[in-house]
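Enquirer: A structural model of the following input is requested.
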Amino acid sequence: MIGRIVEIAEDGRHLSLSRGFMVVESKGQELGRIPLDDIGAVVANAHGLTYTNNLLLALSERGAVVVLCGPNHVPAAFLWPVDGHHVQAQRMRSQLNVPAPLAKRLWQMLVRAKIRQQGAVLEARGQPSGAFETLARKVRSGDPENVEAQAARRYWPLLFGPEFRRDADAGGTNGMLNYGYAILRSTVARAVMGAGLHPSLGLFHHNRANPLCLVDDLMEPFRPFVDLAVARLADAGHEAVTPETKRFLALVPMLDLPTPEGTTPLSTVVMRAATALARAYETGEAVLSLPGDAGQAWAPMPLEWPVPPRVPTPA
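Expert: All right, here's what the predicted structure looks like:
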C-alpha cells in the first residue's frame, strides 16, 4: 500500500517529530501534524525549509522517501531508506522486471487516454472531435501503428489553426506549450518519485540521456490540459512566454477535474495515476487511473482563472 504523499510547498516551514507525528510549523506556530505511519513520501518543494534529524530517521525507518526539489520544482535529490524492508525497493524491482506484454499494454492505455483527452479538449473548444474516439480504439498494445502521431497530425491544426506546426524549438505558441509542459513534467516527476518508482525506467521512452523517461510516459494523458490553457492564452492575444503567461500556466496543476471520485485537482489525479502504475507493476494487472482510460474522457472543466491581459511589447 502506498501512503500519503505530503508536499511542503510554502516557504519557511520547519518539520519535526513528535509522538509519532510529523509536525509542520511556521515561526514557532504549529500548522498541522500527520501520522508518520500514513506517510509514503514527503516532497520538499519550497525555500528555507528545515528538518530535524529525528524526523528524517523516523521517516526512513517507515520506508518513506523525502524528495528535495530545486528552484525549478523538479526533484534534485531524494532520501532513500537503506535498512530493512522498504516498499520502494520492491516497486523498483517490479518496475525493472516488468514483462514486455504488460509494459506494452500500459503504454496502450496511456496513448488511448491521451487521444481521448485531446478529443475532449477539441469538443470543449467547439471543434470536431469524433475521429479521436475512433483513433483511440485503434491503438493496439504498444501502439505499433503509432496512432499517437496520427492523432497529433489532426489535433494541432484543429486546436491552433491550419498553419500551426508543433515545434519544440520554436517560440510563440510553441514556447508557451513548452513552458506549460515543463510545469506539468515537474508535477508528474514529484508524483513518480513519491510513489516509489524510478523516473529513468520508462515504459516507452528509453533515451539514455533522459533521466525522466517514466515521467515523460506518464504525463502524456495530461498534456491536453496544458494545451487548453495555452489555447485560452492565444485567444487573448498572447504570443510568447512572459511573466503573465508563466503565472497563468503555473496554475495548471491546480485545475479541477471531474473525476469518478469527485472534483479533484490535476496534481492529485497525477499522484493517483503514479500510485496505480506502481500497483500495476507489482500485481501484473494493467489497471491505471487516467483521464480517458476507461473509454470516456473527462470533459475539461471551465478554466475560471482570469486570463492575464496582453502587455504590448515596447516599440
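
Enquirer: CA atoms for contacts and neighbours, from now on please.
Expert: Will do.

Enquirer: if I've got this straight, L201 is in a helix?
Expert: No: under DSSP: H, G, I helix; E, B strand; the rest coil, L201 falls outside any helix and is assigned coil.

Enquirer: quick one: it from D217, how far?
Expert: L201 sits 10 Å away from D217, going by Cα to Cα, to the nearest Å.

Enquirer: To compare against the first, here's the next sequence to fold:
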Amino acid sequence: MACLYVIEQGAEVTKQGNRIIVRKFGTELQSVPAFKVEQLILMGNIQITSQAIKFLLTEGIDTVFLTINGKYRGRLVSSFSKNIDLRRKQFKKLEEAAFVLDLAKKFVWGKLANYRVLLRRYQKEVQKEAVEKAIHSLRRLIEKVADAPDLDSLRGIEGSGSAIYFSALGQLFKNPEFRFEKRTRRPPRDPVNVLLSFGYTLLGNTIQSYIDLSGLDPYLGALHSPDYGRPSLALDLMEEFRPILVDTAVLRVVNTKAITMKDFYVPEDAPSLPEEGEIEDLTPEDYPILLTYEGTKKWITMYEKRLQELTFYPITEQRLSYRQICEQQVRLLIRHLKEEDIYQPFVLRM
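Expert: Here you go, the predicted model:
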C-alpha cells in the first residue's frame, strides 16, 4: 500500500507503535504498518493526533490535506531536504533561458504525444471523424514544438493542443448519461470534469511527493512560470501523465459504468453536506455537481489501480508500475539538471 486515503468523515488518525490507526467513535477502521505507507491523504473532516503528526514527520510520510471534494489545502513537511547542492544546480539551470525553453518543449511534446496516442487507441473502436481530425491536428502541432522560439509561443501550442484534444475526448464516452463538451475548471461543471479535476489533484500529489523526496524545489519549473504558492515543477512533470493516468482512468470508469450518475449529486439535493469549515464558502453555482462519498471511494480506487499497472519503461528497459515511472521521471530530471543525462518524456506506445 503506497498511499493511504482517509475519507470517512469524523474519523481520527492516531499511531500505535509503528502502525497508523484510523478510528471513528472508538471503532478501528484501518490499521496499517508505517513501512507500507509512502503517502497519507486526509480528505475533509479528519482529525489527527499530535502523536500521529510527530510520527508521520519522523517517518518521512508525505501527509496531504484535501477538502472532501478533492481541493488541495496543504501538506505536512518535515525538515526540508539537506541537498542544497541539488537545489543550487536546479536554480542555476532554470535561470538559463535556452535550457528552460528546451526542457519546457520536452514537457509539451510529451503531453501532446500522449494525447495523440490515447485518441489513436480509442479511435480504433469508435471510428469518429472528429477524433480522426484531432489526431491529425495534434500531429501538426507536435511538429511545431521543436521550432517554438520562446515560452509564450510554446504555451500557445500547448493550449491549442489541449483544446483540440478535449474537443474530441467527448467522442470516446460510451455511456450516454455522461456528456463532455469542453474542459471546465473552478468549478468543474459536469461529472466528467469533476472526475478530471479530482484526478489531476491526485496526480499532482503523487508527483510532488517524489519531488519533495528528491530534494528538488517543487516551486521552480520550466513550462509553468513561478507564482506564489504554485508548485510549478510538479505541474511541469505531471503534464505527460495527465492522459496516461487520469484521462484513461476516467474513460474506464465511465465506459464500464464503474461510476454512474448515482455517484454524483448537486449540493441542494444532498442529504447532508460536509461539516462547517469544509465547503462553507461554496454555493450550488460554485460547484453544480459533486461526487458522493461512495463515488469518491470508487474514483480513488480506480486511480490507485491505474498507478499500480505495469508497463514497459524504456529508460531502464524494465516493466515498472506507473507509480514507479513517476518516480523514475523525477530522477531522470535530476540527472538532466546535473548534465548527466537527457530528459525524455514518458510516452505511451501504440
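
Enquirer: Send over the TM-score of the superposed chains.
Expert: Here the TM-score for the pair of chains, by TM-score structural alignment, normalised by the length of structure 1, is 0.62; 276 aligned residues with a Cα RMSD of 4.7 Å.

Enquirer: all helices for structure 2, in order.
Expert: Taking DSSP state H, the helices of structure 2 run over residues 50-59, 84-93, 97-126, 129-145, 151-169, 191-214, 232-238, 248-255, 293-308, 322-337.

Enquirer: If you count neighbours, what's buried in the fourth one?
Expert: So the one you mean is helix 129-145 of structure 2. Neighbour counts using 16 or more other Cα atoms under 10 Å place 131-132, 134-135, 137-138, 141-142, 145 of helix 129-145 of structure 2 among the buried residues.

Enquirer: Enumerate every residue touching the residue positioned nearest the centre of structure 1.
Expert: What sits nearest the mean C-alpha location of structure 1, by Cα atoms, centre = their mean, is V188, with 2.7 Å. By Cα atoms under 8 Å, 6 or more residues apart in numbering, V188 of structure 1 lies in contact with 215, 218-219, 267, 270-271.

Enquirer: same question, L29 of structure 2
Expert: Listed by Cα under 8 Å, 6+ apart, the contact set of L29 of structure 2 reads 21-23.

Enquirer: neighbours of D62 of structure 2, just the number please.
Expert: Other residues within reach of D62 of structure 2, judged by other Cα atoms under 10 Å, total 24.

Enquirer: now swap in the one 10 residues further on and tell me
Expert: When neighbours are counted by other Cα under 10 Å, Y72 of structure 2 registers 17.

Enquirer: ok, now R4 of structure 1?
Expert: 19.

Enquirer: From G40 of structure 1, how far out is it?
Expert: Distance of R4 of structure 1 to G40 of structure 1, given as Cα to Cα: 5 Å.

Enquirer: returning to that earlier point: and the residue nearest to the centre of structure 1, what pairs with it in structure 2?
Expert: Under the alignment (TM-score structural alignment), V188 of structure 1 pairs with L203 in structure 2.

Enquirer: hang on, isn't R230 of structure 2 packed against D217?
Expert: No: when contacts are counted by Cα atoms under 8 Å, R230 of structure 2 is not listed as touching D217 (11.3 Å).

Enquirer: Give me the more crowded residue out of those two.
Expert: D217 (21 against 15).

Enquirer: residues contacting that one?
Expert: D217 of structure 2 touches 87, 90, 211, 233, counting by Cα under 8 Å, 6+ apart.

Enquirer: Just give me the neighbour total for T264 of structure 1.
Expert: For T264 of structure 1, the neighbour count with other Cα under 10 Å is 15.

Enquirer: Same check on the one 4 residues further on?
Expert: T268 of structure 1 is flanked by 17 other residues according to other Cα under 10 Å.

Enquirer: cool, and D167 of structure 1?
Expert: Neighbours of D167 of structure 1 under the rule other Cα under 10 Å: 12.

Enquirer: show me the contacts for it.
Expert: By Cα under 8 Å, 6+ apart, the neighbours of D167 of structure 1 are N174.

Enquirer: could you dump the contacts of L29 of structure 2 to JSON lines with distance to T260 of structure 2 and neighbour count?
Expert: Putting the contacts of L29 of structure 2 into JSON lines (distance: Cα to Cα, whole Å; neighbours: other Cα atoms under 10 Å) gives the following:
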{"residue": "I21", "distance to T260 of structure 2": "32", "neighbour count": "19"}
{"residue": "V22", "distance to T260 of structure 2": "29", "neighbour count": "22"}
{"residue": "R23", "distance to T260 of structure 2": "30", "neighbour count": "17"}
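
Enquirer: Would you mind finding the match for L66 of structure 2 in structure 1?
Expert: Aligning on TM-score structural alignment places L66 of structure 2 opposite C69 in structure 1.

Enquirer: Please apply the same query to G161 of structure 2.
Expert: Checking TM-score structural alignment: G161 of structure 2 goes with A151.

Enquirer: how much space between its match and F132 of structure 1?
Expert: Computed as Cα to Cα, the A151 of structure 1 to F132 of structure 1 distance reads 7 Å.

Enquirer: Tell me the one of the contacts of L29 of structure 2 nearest I61 of structure 2?
Expert: I21 (14.2 Å; Cα to Cα).

Enquirer: Quick check, the closest one in contact with K15.
Expert: Yes: contact criterion Cα under 8 Å: I21 of structure 2 and K15 qualify, at 5.5 Å.

Enquirer: Surely P35 of structure 1 and L17 touch.
Expert: No: using Cα under 8 Å, P35 of structure 1 makes no contact with L17, being 9.9 Å away.

Enquirer: higher neighbour count, the two?
Expert: Neighbours were counted for P35 of structure 1 and for L17 using other Cα under 10 Å; L17 has more, 22 against 14.

Enquirer: and the nearest residue to the more buried one once chain neighbours are set aside, what does it touch?
Expert: Leaving aside its sequence neighbours, L17 of structure 1 sits nearest to L55 (Cα to Cα, 6 or more residues apart in numbering; 4.8 Å). Taking Cα under 8 Å, 6+ apart, we find L55 of structure 1 in contact with 15-17, 22.

Enquirer: Looking at those residues, which are in strands?
Expert: Among the contacts of L55 of structure 1, DSSP state E puts 15-17, 22 in strands.

Enquirer: If any of the residues you listed are buried, put those into a ChimeraX selection.
Expert: Applying 16+ other Cα under 10 Å to these, the buried members can be selected in ChimeraX as follows:
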select :15,16,17,22
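
Enquirer: Surely T173 of structure 1 is in contact with V230?
Expert: Yes: contact criterion Cα under 8 Å: T173 of structure 1 and V230 qualify, at 7.3 Å.
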